[in-house]
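Student: no sequence for this one, just the structure:
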């Protein structure tokens, strides 16, 4: 069994494998080793002979705040360091190459993938996982928001398709285009969440494990895994193509310096508001 992870917690409880983001001081944002370690844990559980459920969750009050948006602004500021636009595009394609393997590891995962949203998800923390998960169990604190358009970005890692598959095109557009914040109750009403538990922290985590153990008592594990395989087989390639297209679109936005321009605009707006407040004193 893999061990020695720095930024995730990994354990197996009987037939349940648990991957837990473990950077709570930075709201489980995608820095450090969190992505390669998560990919490795998926690989381990994919081949584990006994597990049925793979649970992805987070430590602390957030599931994940996604990427550090300051990194996007910094990336856009590097435009002067490239010989030409072709070199710049390739640099960003390489920068985002992790997305293909992270999403593939979930799309092709043989076990039943349970997303246990212990708290809010923002940006990539909201977009990358709910559309791919087989079952979503959420705390009542688990709201979602994807402010991609406000930052000059695009719906990441195939989420434009995966959310449309779950909640319909118009609701997906409202969520992803306009950056609308969805409460846990709305996600349940829209059919994105399977269940919402009125618990947080360790109580929520125990509720999730207890619920899954109850399912294992009354349902055959292989049958549940076969259900997943039969459902996902016809849509697998479309989801992978959506990931590739999203990576390309995100790289193009970076080539255009769109995030940099959006950040500069927001910075100027804040500065103008500061000056206006100062003039009234």
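Tutor: Great, that's in hand. Since this is a predicted model, take the numbers as computed values, not measurements. Residues are numbered from 1 along each chain as shown.

Student: Every contact and neighbour count from this point should use C-alpha atoms.
Tutor: Noted.

Student: Give me the contact list for stretch 245-254.
Tutor: Stretch 245-254 is contacted by residues 75-76, 89, 92-93, 96-97, 99, 152-158, 259 when judged by Cα atoms under 8 Å, 6 or more residues apart in numbering.

Student: what about versus this one:
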């Protein structure tokens, strides 16, 4: 598949790699080709030493991602669907396992698999008109790309059950109040541009420290406090051995901004 025909576009904005779901005619739905493209481009960005953060967004201003491509699903057997659900784990899992922070810029609706894609990300920024929902139980299924597992970890069990069992749809401000998104962009401002400005501390930050902090949080999320503290100590030690830490000390002494090299 040529880059021009790919359902996902890759842009580089300085130290940030931007993945754009580019199927506006299908509300940026997740086809099989789109899943493979996310996996391929995600691996490329994770391996790129110049990239310090990954942003994923959708083309247009109506949909971040409306979920699975139901038109494509109509021609699938039950076993085909099982294979497709497996691709959510293998291909979107590239972003889930990324040592670099991943941020969703929700430029419109994020329904079903689209919200599950956003939940894989470390941070979420929503346009004021964005809407978020996991409507699967109203369609006779359940969220199958991690929604039943990740949503409770973000908003809590009770609110996750409310969203999933009632198929409840949240607007951007409700999602912010629930902690489902971290930020709502101002009216009239591109959510992608706002996101890139907001994450400048990551893009210009110390990549070794960023990765170590993410790993420490993720490793200790469901372990006893004592083990979590030991895991944190191990990750902290990684930063002590970095050139970036010495650069931070020099910059502080010289009263300037540090220039991190990820070394």
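Tutor: Alright, I've got the coordinates. What you are looking at is a predicted structure, and each value in this text was computed from that prediction instead of being measured.

Student: TM-score for this pair?
Tutor: Superposed pair, TM-score by TM-score structural alignment, normalised by the length of the second structure: 0.76. Supporting alignment: 220 aligned residues with a Cα RMSD of 2.3 Å.

Student: circling back: which members of the contacts of stretch 245-254 of the first structure are classed as buried?
Tutor: Among these, those classed as buried by 16 or more other Cα atoms under 10 Å are 75-76, 89, 92-93, 99, 152-158, 259.

Student: quick one: the strands in the stretch 51-200 of the second structure?
Tutor: With DSSP state E, counting those that start in this stretch as the criterion, the stretch 51-200 of the second structure has strands at 53-58, 63-65, 102-106, 109-111, 123-126, 131-133, 169-171, 183-184.

Student: ok so, going back, just the ones of the contacts of stretch 245-254 of the first structure in helices?
Tutor: Counting by DSSP state H, the part of the contacts of stretch 245-254 of the first structure found in helices is 75-76, 89, 92-93, 99, 259.

Student: residues contacting residue 143 of the first structure?
Tutor: 119-121, 181-184.

Student: Could I get those residues in CSV, plus columns for distance to residue 134 of the first structure and neighbour count?
Tutor: Converted to CSV, the contacts of residue 143 of the first structure look like this (distance: Cα to Cα, whole Å; neighbours: other Cα atoms under 10 Å):
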residue, distance to residue 134 of the first structure, neighbour count
119, 18, 26
120, 19, 25
121, 17, 27
181, 22, 16
182, 20, 17
183, 20, 16
184, 17, 24
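
Student: what's the farthest-apart pair in those?
Tutor: 119 and 181 (13.5 Å; Cα to Cα).

Student: residues near residue 137 of the second structure, how many?
Tutor: Neighbourhood size, residue 137 of the second structure [other Cα atoms under 10 Å]: 14.

Student: ok, now how distant is the aligned partner of it in the first structure from residue 118 of the first structure?
Tutor: Correspondence of residue 137 of the second structure to the first structure, assessed by TM-score structural alignment: residue 149. Residue 149 of the first structure sits 26 Å away from residue 118 of the first structure, going by Cα to Cα, to the nearest Å.

Student: isn't the match of residue 137 of the second structure right next to residue 179, touching?
Tutor: Yes: counting by Cα atoms under 8 Å, residue 179 is a contact partner of residue 149 of the first structure at 7.0 Å.

Student: TSV please, covering the strands of the stretch 51-200 of the second structure and showing distance to residue 237 of the second structure.
Tutor: Formatted as TSV, those follow (distance: least, Cα to Cα, whole Å):
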stretch	distance to residue 237 of the second structure
strand 53-58	22
strand 63-65	38
strand 102-106	23
strand 109-111	38
strand 123-126	25
strand 131-133	39
strand 169-171	41
strand 183-184	32
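
Student: which of the ones you listed is buried the deepest?
Tutor: strand 63-65 (a mean of 32; mean count of other Cα atoms under 10 Å).

Student: List of residues touching that one?
Tutor: Residues outside strand 63-65 of the second structure that contact it (Cα under 8 Å, 6+ apart): 21, 24, 27-30, 57-58, 105-111, 113-115, 130.

Student: do you know which of the strands of the stretch 51-200 of the second structure lies nearest residue 254 of the second structure?
Tutor: For the strands of the stretch 51-200 of the second structure, proximity to residue 254 of the second structure was assessed by Cα to Cα; strand 53-58 is nearest, at 27.3 Å.
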